[in-house]
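**Q** okay, sequence plus prediction incoming.
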Amino acid sequence: MIDAKQAAAALRLPYYWFADHAMRTKYRIPHYLMGGLVRYRLSELSAWAARSAAVQGRDAQDADAPVEGAE
């Protein structure tokens, strides 16, 4: 289990995404509360990051696709 600083460093993402409850909720970051401390499993974060990147890539492709009927 790792803390917010370690999670941010491992994934090269902003620290506040992991430290702030609202951001963890917004981005649906998998985490565990342990005695008032927030901890993460690196394997779950890696899977989450891969899923998030795939969704963002798909959304970007959809945005670039031509709209039917538009000229």
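**A** Perfect, thanks for sending it. What you are looking at is a predicted structure, and each value in this text was computed from that prediction instead of being measured. Residues are numbered from 1 along each chain as shown.

**Q** from here on, just use CA atoms for contacts and neighbour counts.
**A** Will do.

**Q** ok, longest helix in this structure?
**A** In the chain, with assignment by DSSP state H, the single longest helix is helix 42-64.

**Q** also this one, for the comparison:
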Amino acid sequence: MEKLARVRRAERRIVKVQRRVWLAQVLLWPAIVVGAVLSVGTLVWFLRRPSSGGRHEMPDLPGAHETQP
């Protein structure tokens, strides 16, 4: 009978470990998806933001950008 009890305990331990592995796998995929979405969003944000070099707004008043002698 003692041997049977040891087998049952071992089975319960295995089931517990399998349940934890399954839970870790289930939680891993949403984390990967969220990380990928954030990475792509950050990349798109960096590529689409206006660059400050070379372009500027013209002043509102005509001739304001010209230097006066």
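**A** Nice, thanks for sending it over. The model shown is predicted, which means the values in this text are computed figures rather than measured ones.

**Q** TM between them?
**A** In this superposition the chains share a TM-score of 0.40, using TM-score structural alignment, normalised by the length of the second structure; 34 aligned residues with a CA RMSD of 2.0 Å.

**Q** related to what we said a few turns ago, which of the residues in the longest helix of the first structure are buried?
**A** For helix 42-64 of the first structure, burial by neighbour count (16 or more other CA atoms under 10 Å) applies to Leu42, Leu45, Trp48.

**Q** which among these gets closest to His21 of the first structure?
**A** Leu45 (15.8 Å; CA to CA).

**Q** hmm, back to that, helices or strands up against the longest helix of the first structure?
**A** helix 4-11 (3 or more CA pairs under 8 Å, 6 or more residues apart in numbering; DSSP states H and E).

**Q** orientation of the helix it packs on relative to helix 42-64 in degrees?
**A** 60 degrees (axes from the mean of the first three to the mean of the last three CA atoms, to 10 degrees).
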